[in-house]
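> prediction below, plus the sequence it came from.
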Amino acid sequence: MPTRRHFLIGFVAAPIVLPGLGHAAGAPAQLSLTPTCIDDDDVTPAQTEGPYFTPHSPEKQDFANDAPDGERMTLAGRVLTEDCRPVSKALIELWHANESGLYDNGGYKLRGHQFTDDEGKWWFETIVPGLYPGRTRHYHLKVQRPGGSVLTTQLYFPGEPLNERDRIFNATLLLDVSPTDDGKFGRYDFIVA
């Protein structure tokens, strides 16, 4: 079985293929419910920020050291416009619970941001968040293209028993998750107006 690094190398090396120009060999497929840039007016839906957002997070990609006992997860994707063009220098901010379902509300563990590369790609090395009462497993994110408005949303895991009982859950925000020898690899492409 491949590792998370194998998936990340494949993701970083894969060129962006615009609709009608074919599909890149080995590129992860979109989930059928996930908004795509070829759907008319189908941008990534906004969701609540929740009570645990902390402003002024540090710029970082590696959250794994913040929770050494958590199951490793590489989270990756692209930021694209509605006409499938990559958005470079878009802000991606991530925060989530630790493996026990607790947020660091006094510091910046499992919190940070980065900017997309020239091809609109982003990735974080992190962990699978734990569950806490009333919610299914999820990540919180903010996405902002240069000069654009901020999209606040959440990403979810497919097959989670609590998905259908979580009043905030939205199936269009499901990650495409693959198991690896050393954790999981999750993919999601944000479509921004």
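Perfect, I can see it now.

> can we go C-alpha only for contacts and neighbour counts from here?
Fine.

> how close does Asp40 sit to Thr152?
Asp40 is 21 Å from Thr152, where distance means C-alpha to C-alpha, to the nearest Å.

> between these two, who's got more neighbours?
Taking neighbours as other C-alpha atoms under 10 Å, Asp40 and Thr152 compare with Thr152 leading, 19 against 10.

> which of the helices or strands spans the more buried one?
Thr152 belongs to strand 151-156 when assigned by DSSP states H and E.

> Ile9 too?
Ile9 is part of helix 4-13, with elements assigned from DSSP H and E.

> which elements pack onto that helix?
Here helix 4-13 touches strand 72-81, strand 183-187, going by 3 or more C-alpha pairs under 8 Å, 6 or more residues apart in numbering; DSSP states H and E.

> and the strands in the protein?
For the chain, the strands defined by DSSP state E occupy 72-81, 91-95, 111-115, 121-127, 138-144, 151-156, 176-180, 183-187, 190-192.

> pick the most buried one from these.
Highest mean neighbour count of the strands of the chain: strand 190-192, a mean of 25 (counted as mean count of other C-alpha atoms under 10 Å).

> chain center to stretch 73-81, what's the gap?
5 Å (C-alpha atoms, centre = their mean, to the nearest Å).

> no no, stretch 90-100
Relative to its chain's centre, stretch 90-100 lies at 9 Å (C-alpha atoms, centre = their mean).

> quick one: contacts for the residue nearest to Thr34 when sequence neighbours are not counted?
Distance criterion C-alpha to C-alpha, 6 or more residues apart in numbering; nearest residue to Thr34, sequence neighbours excluded, is Thr172 at 4.5 Å. Thr172 makes contact with Leu33, Thr34, Pro35, Thr44, Pro45 under the criterion C-alpha atoms under 8 Å, 6 or more residues apart in numbering.

> just the buried residues of the residues you listed.
Burial by neighbour count, judged by 16 or more other C-alpha atoms under 10 Å, picks out Thr34, Pro35, Thr44, Pro45 from these.

> take this one as well and set it beside the first:
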Amino acid sequence: MSARLFSLLFLVGTSCAQFVPGTDTGNGLQNGCSVTPADTLGPYYVPNSPVSRTMCLGTSDDDYMFVKGTVYDVNCHPVHGANVEVWQADKTGLYYDDRCRVQFTADQQGKYSFVTTVPGKYLLGYYYRPAHIHYRVTAPGYREIITQLYFSHDDSLGANDPCGSACNSGSAELIMDIRAPTADDLVQIAQLVTFPISKVVEFNPVMSH
């Protein structure tokens, strides 16, 4: 496969991953919602994280992102009240037990959002793991989701990930584009922090019963 064709397929995959479940596919049909692919919990999970929608905050010069999404079920209905736990490495690639990890509850429409720094990459053996944010999503009557959110155009994704088959960074459903904020995003960001944020990522976990 040529490098140009591979790049095209990769971009198509990441675009599809951001398709909002249940929206019109263009042929008059509604797309179903597939359960979010699993990924490893990793060695740095700590239960009972603080309840907050900001984490990994440092100086105003750090590289921040606004992460938002909706928790759905396989029928493309929002899962209101889902508990979302997220944790990540800080900007230098280090994990801590007492920071860069929070939990919060999705609202009545299944929506959630939080502000964090762009996670740093860290060496695993001789190679870097792709930047990622860990997710654990739970809700009464649903199977928990344990997965990781990755970012497009990271040269450590997929076959280049030293985590190998234990991780799932080659899954297009877990690789999201980083985009500029919309006017609505800016309103939501201003409710969480007072400094400007130029990066937004959307990730919509899908749960099964």
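Looks like it arrived, so ask away. For clarity, every value in this text was computed on a predicted model and none was experimentally measured.

> what's the TM-score once they're superposed?
The TM-score (TM-score structural alignment, normalised by the length of structure 1) is 0.76; 161 aligned residues with a C-alpha RMSD of 2.0 Å.

> just to revisit the earlier point, the helix holding Ile9 of structure 1 aligns to what range in structure 2?
Using TM-score structural alignment, helix 4-13 of structure 1 lines up with nothing in structure 2.

> can you give me the buried ones in that helix?
For helix 4-13 of structure 1, a neighbour-count test (16+ other C-alpha under 10 Å) marks Arg4, Phe7, Leu8, Phe11 as buried.

> could you report the distance from the first one to Ala97 of structure 1?
This means Arg4 of structure 1. Distance, Arg4 of structure 1 to Ala97 of structure 1, by C-alpha to C-alpha: 21 Å.

> try the last one
With distances taken as C-alpha to C-alpha, Phe11 of structure 1 is found 25 Å from Ala97 of structure 1.

> which part of structure 1 matches stretch 132-141 of structure 2?
Going by TM-score structural alignment: stretch 132-141 of structure 2 matches residues 138-147.

> now do the lengthiest helix in structure 2 against strand 145-151, angle only.
Taking DSSP state H as the assignment, the helix of structure 2 that covers the most residues is helix 3-17. With axes from the mean of the first three to the mean of the last three C-alpha atoms, to 10 degrees as the basis, helix 3-17 of structure 2 and strand 145-151 are set at 130 degrees to each other.

> who does helix 3-17 of structure 2 touch, helix- and strand-wise?
Helix 3-17 of structure 2 sits against strand 175-176, with contacts defined as 3+ C-alpha pairs under 8 Å, 6+ apart.

> ok, then the element right after the strand it packs on?
Per DSSP H and E, the first helix or strand lying C-terminal to strand 175-176 of structure 2 is helix 183-190.

> quick one: buried residues of that next one?
Asp185, Leu186, Ile189.

> and of the helices and strands packed on helix 4-13 of structure 1, who's closest to Ala193 of structure 1?
Closest of the helices and strands packed on helix 4-13 of structure 1 to Ala193 of structure 1 is strand 72-81, at 6.1 Å (criterion: C-alpha to C-alpha).

> in structure 2, which residues correspond to the closest one?
Strand 72-81 of structure 1 corresponds to residues 64-73 in structure 2, going by TM-score structural alignment.

> residues in contact with Val67 of structure 2?
Val67 of structure 2 sits next to Ser113, Phe114, Val115, Thr116, Val200, Val201, Glu202, Phe203 when contact means C-alpha under 8 Å, 6+ apart.

> which non-adjacent residue is nearest it?
Counting by C-alpha to C-alpha, 6+ apart, Val67 of structure 2 lies nearest to Val201, which is 4.9 Å off, once chain neighbours are set aside.

> and the one you found, what pairs with it in structure 1?
Residue pairing (TM-score structural alignment): Val201 of structure 2 is matched to Gly186 of structure 1.

> where's its match relative to Phe11 of structure 1, distance?
Using C-alpha to C-alpha, we find Gly186 of structure 1 at a distance of 11 Å from Phe11 of structure 1.

> one more: Gly101 of structure 1?
29 Å.

> picking up where we left off before, and the strand holding Thr152 of structure 1, what other elements does it pack with?
When contacts are defined as 3+ C-alpha pairs under 8 Å, 6+ apart, strand 151-156 of structure 1 sits against strand 138-144.

> average gap between the strand it packs on and structure 2?
Its matched residues in structure 2 lie on average 0.6 Å from strand 138-144 of structure 1 after superposition (mean C-alpha distance after the TM-score superposition for structure 1).

> list the buried residues in stretch 128-140 of structure 1.
Neighbour counts over stretch 128-140 of structure 1 (16+ other C-alpha under 10 Å) mark Val128, Pro129, Gly130, Leu131, Arg135, Thr136, Arg137, His138, Tyr139, His140 as buried.
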